[in-house]
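**Student:** Got a sequence here, can you build the structure:
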Amino acid sequence: MTTSKSIIAKTLKIIAIIFTILLCIIIVLLLTQKPKDLEILNVDVSAIKDGIYVGNADNGLVKAAVSVEISNGMILNISILEHDNLLGKPAEKIIDSIVEQQSLDVDAITSATYSSDTIRKAVENALRQGE
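**Tutor:** Reported below is the predicted structural model:
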């Protein structure tokens, strides 16, 4: 009996060590992953044709899809259709600033820069469809 208990204990220790090593590898991979730098160019909203445009953006860690409604050269509404984020949910407030200022040249939401930039890039991509 002592032998089977000893074998079980050794097996559990090996499993625990393997699990710990795998967990450490996953943590290191997540911490070392860097998002892509997104270049966001402002768009002359007054030159965009009336309509509803959908745009997507992906920086490697964060993805976003938006719908942008344009009427009479103004952004009327932006809806977030998808936002796969890490901790960047607060960045979704950036659409209010974009609509208010009628520009992509708005400040990122503090502590949600990657998500803010990804959402702004998705809006830019949507607007480019109406040029």
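
**Student:** Going by C-alpha atoms from here, please, whenever you check contacts or count neighbours.
**Tutor:** Noted.

**Student:** For my notes, confirm L29 occurs in a strand.
**Tutor:** No - with DSSP: H, G, I helix; E, B strand; the rest coil as the criterion, L29 is assigned helix and is not in a strand.

**Student:** Could you also give me the structure for this next sequence, so I can compare it with the first?
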Amino acid sequence: MKLRKVYPIILTAVITLLIGFAFVAFLLRPQPLDIGTVDLNTVSDGEYIGFCQNKILFAVVKVDVQDHKIIAIEVLEHKPSYMEQAEQIAGKVLSGQSLEVDAISGATLTSDTVLKAIENALKK
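**Tutor:** You can find the predicted model right below:
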């Protein structure tokens, strides 16, 4: 008899927790970012640090520029499970000398976050 009285309370608590988790996950989900362009002819030689926080995704990059060309991009910090994809998108920017590169398949939000960090570094 007691179980019949407790069962609705437990069910209500479980449903409330699931709705709460879903709501928090929705709020923390990274968003697509607008990536601008950078004219490398206006960027002086040097080492630039840029970062971007996209809700739970966070990227810190170091960009080295010499003779108005990007000579190196190092991803200093990113979520470990997406570090490989972050380094791939940085490599695409380096080889293309542009932020206008295709996102890594399956890691669009990671790609956007790293691209925005590179843009932020070069626009300082």
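
**Student:** which residues touch the one residue sitting closest to the centre of the first structure?
**Tutor:** Residue closest to the average C-alpha location in the first structure (Cα atoms, centre = their mean): V62, at 2.5 Å. Taking Cα atoms under 8 Å, 6 or more residues apart in numbering as the definition of contact, the neighbours of V62 of the first structure are P35, H83, D84, N85, L86, Y114, S115, T118.

**Student:** Now do the helices in the first structure.
**Tutor:** When secondary structure is read from DSSP state H, the first structure shows helices at 2-32, 94-101, 113-128.

**Student:** Figure out which of those helices is closest to D50 of the first structure.
**Tutor:** helix 113-128 (10.4 Å; Cα to Cα).

**Student:** Counting residues, name the longest strand you see in the first structure.
**Tutor:** Ordering each strand of the first structure by length in residues (DSSP state E) puts strand 74-84 first.

**Student:** Dump the helices of the first structure into JSON lines; add mean neighbour count and distance to N72 of the first structure as well.
**Tutor:** As requested, those are arranged in JSON lines below (neighbours: other Cα atoms under 10 Å; distance: least, Cα to Cα, whole Å):
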{"stretch": "helix 2-32", "mean neighbour count": "11", "distance to N72 of the first structure": "44"}
{"stretch": "helix 94-101", "mean neighbour count": "16", "distance to N72 of the first structure": "14"}
{"stretch": "helix 113-128", "mean neighbour count": "26", "distance to N72 of the first structure": "14"}
